[in-house]
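S.K.: quick one, structure for this:
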Amino acid sequence: MPQYLADIKEKEFFIQDEEARHLTRVARHQEGDEIRVFDGKGKQFAARITRVQKDFVRGDLLEPIPLKKSALSLQLCFAPTSRNTLEDVLDKCTQLGVSSFQPISTRRSEYDLLKKWDGKQDRWTQIMLSACKQCDRGDVPGLLPPLSFEKAVARPNLPSLLAYESEETHTLRWGLEKLGTPAELSLYIGPAGGWTDEEVTVAAQYGVLPVTLGPHILRAETACIAACAKLL
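M.R.: So this is what the prediction gives:
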């Protein structure tokens, strides 16, 4: 059953503007129909529409739907290679269950996200929101402002792994076990050109463990999706 983003109160929900128009004009729901609603923060309910007006829908909450979450809270720290690949990663990894996204710039980054950031957050939030609707997810991931790789790893941070193309032995499973199977984790994925030796050294200074994703060199966006799928 499709779900819709709503303002959820104690016993009622309210949907306005574009979301209400989609519900009534595209999906053609009417008063009396049962739907699912969510607030993007983890609350999901089965609900019934009681009133439809222009650009406004109101209804009753019927029963809560338990939030489905992975046992691991995963922050993906990744270096986008283009706008299209950035949006693909946000879409697919939201569906997989990533908790938050931290875009980073690296020595070999070709896509300057810092120059593209202003004015794009609403579009990228909408992409994550659409992915949540598609996969029946109740919470929208966080999207943090971009940082340089050096600043990202230097923060007081979560236990962290770094996908490194020159690592041949230590796997994601090894990394998780080495970190004590944490409940929260940051995963670093580099740009198309890979990490520099200096970046790998800096990461090691902050306790970030390099791991392999397998015998083949993956595209950056493929590495993001494959690693998140494996971890989650």
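S.K.: CA only for contacts and neighbour counts going forward, please
M.R.: Noted.
S.K.: can you give me the helices for the chain?
M.R.: Counting by DSSP state H, the chain has helices at residues 17-21, 83-96, 113-116, 121-135, 149-154, 172-178, 197-205, 220-231.
S.K.: and the shortest one, what's buried?
M.R.: Buried residues in helix 113-116, counted by 16 or more other C-alpha atoms under 10 Å: Leu113.
S.K.: what do you get for the last one?
M.R.: Residues Ala220, Glu221, Ala223, Cys224, Ile225, Ala227, Cys228, Leu231 are the ones in helix 220-231 that count as buried (16+ other C-alpha under 10 Å).
S.K.: for Gly193, see how far away Arg219 is.
M.R.: Distance of Arg219 to Gly193, given as C-alpha to C-alpha, to the nearest Å: 10 Å.
S.K.: another one to check against the first:
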Amino acid sequence: MQLFFNPEITEKDTQVTFSRDESKHIVKVLRKSEGDILNITNGKGLIFKAEIIIADVKQCTIKIISAEKEPPPPYYLHMIVAPTKMNDRYEWFLEKAMEIGVHEITPIICDHSERKVVKLERYERVLLSAMKQSLHSRFPKLNEPVTFKDFMEKKLHGSKLIAHCEDVMEKPYLQKKVHPWQAVNILIGPEGDFSKEEIDLALKYGWEQISLGDSRLRTETAAIVACHTVAMKNQEL
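M.R.: Next up is the predicted model:
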């Protein structure tokens, strides 16, 4: 099964035209023609089955045959992850998080961050490609980058967990703090970890310290471990 993306489709539509880029991909690259059937998502949980009626590389037009709404996930995962020095490593995190299951992502700029500028358009393209490849029907919310201090002021729904490498007495493993069917926010720091001041500030704002295991992990690896742990916890029921 191939999955295509058109964010403008709604359940009320009967006929839709793709963007120029997607039209070119469908008609010129994949060589689809009139009468071919496509599976399409709008990134909001809807899967459409449609027939190509005009196979134009600039304006590929389809006729909607059916629409099916996929059930929402039983949990909500918000990953707040510091951008990595090497951009391809952060993009790897985005790709794998999309495949595993993530619902919101916030790049956070920390005291030890070596990369403080990110290109959200590129991140969106990585997420979109991974969404189609993994046949997901929901596109995660990708937030603007924010400083650690400013992020602490935000009101969040669900549990708030911060993973860091400091040696402290009370730092349970993530799997012990994740509860099925609930929302969870997880903070992952940059290379060099969070600063002591950032950890103290997070604790002041009600964040709970957690461990991802005994190994010292790269930023992107820690983020994927967290995504997988939450996803698996919600598949236990």
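S.K.: list the contacts of the most centrally placed residue in structure 1.
M.R.: The residue lying closest to the centre of structure 1 (C-alpha atoms, centre = their mean) is Thr94, at 3.8 Å. Thr94 of structure 1 sits next to Met128, Ala131, Cys132, Val140, Pro141 when contact means C-alpha atoms under 8 Å, 6 or more residues apart in numbering.
S.K.: and for the alignment partner in structure 2 of Pro103 of structure 1, the neighbour number?
M.R.: By TM-score structural alignment, Pro103 of structure 1 lines up with Pro107 in structure 2. Number of residues near Pro107 of structure 2 (other C-alpha atoms under 10 Å) recorded here: 26.
S.K.: how about the one 4 residues further on?
M.R.: Using other C-alpha under 10 Å, the number of residues around Asp111 of structure 2 comes to 18.
S.K.: repeat that for Gly97 of structure 1.
M.R.: 25.
S.K.: just to check, it is in contact with Lys68?
M.R.: No: taking contacts as C-alpha atoms under 8 Å, Gly97 of structure 1 lies outside contact range of Lys68: 9.4 Å.
S.K.: residues contacting Arg83 of structure 1?
M.R.: Here Arg83 of structure 1 is in contact with Tyr111 (criterion: C-alpha under 8 Å, 6+ apart).
S.K.: again, only this time at 10 Å
M.R.: Val89, Tyr111, Asp112, Leu113, Lys116 (C-alpha atoms under 10 Å, 6 or more residues apart in numbering).
S.K.: identify, from these, the entry nearest to Glu165 of structure 1.
M.R.: Val89 (19.3 Å; C-alpha to C-alpha).
S.K.: what does that closest one correspond to in structure 2?
M.R.: Val89 of structure 1 maps onto Phe93 in structure 2, by TM-score structural alignment.
S.K.: coming back round to it: turn the contacts of Arg83 of structure 1 into a markdown table, columns for distance to Asp17 of structure 1.
M.R.: Shown next, in a markdown table, are the contacts of Arg83 of structure 1 (distance: C-alpha to C-alpha, whole Å):
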| residue | distance to Asp17 of structure 1 |
| --- | --- |
| Val89 | 28 |
| Tyr111 | 34 |
| Asp112 | 34 |
| Leu113 | 30 |
| Lys116 | 27 |
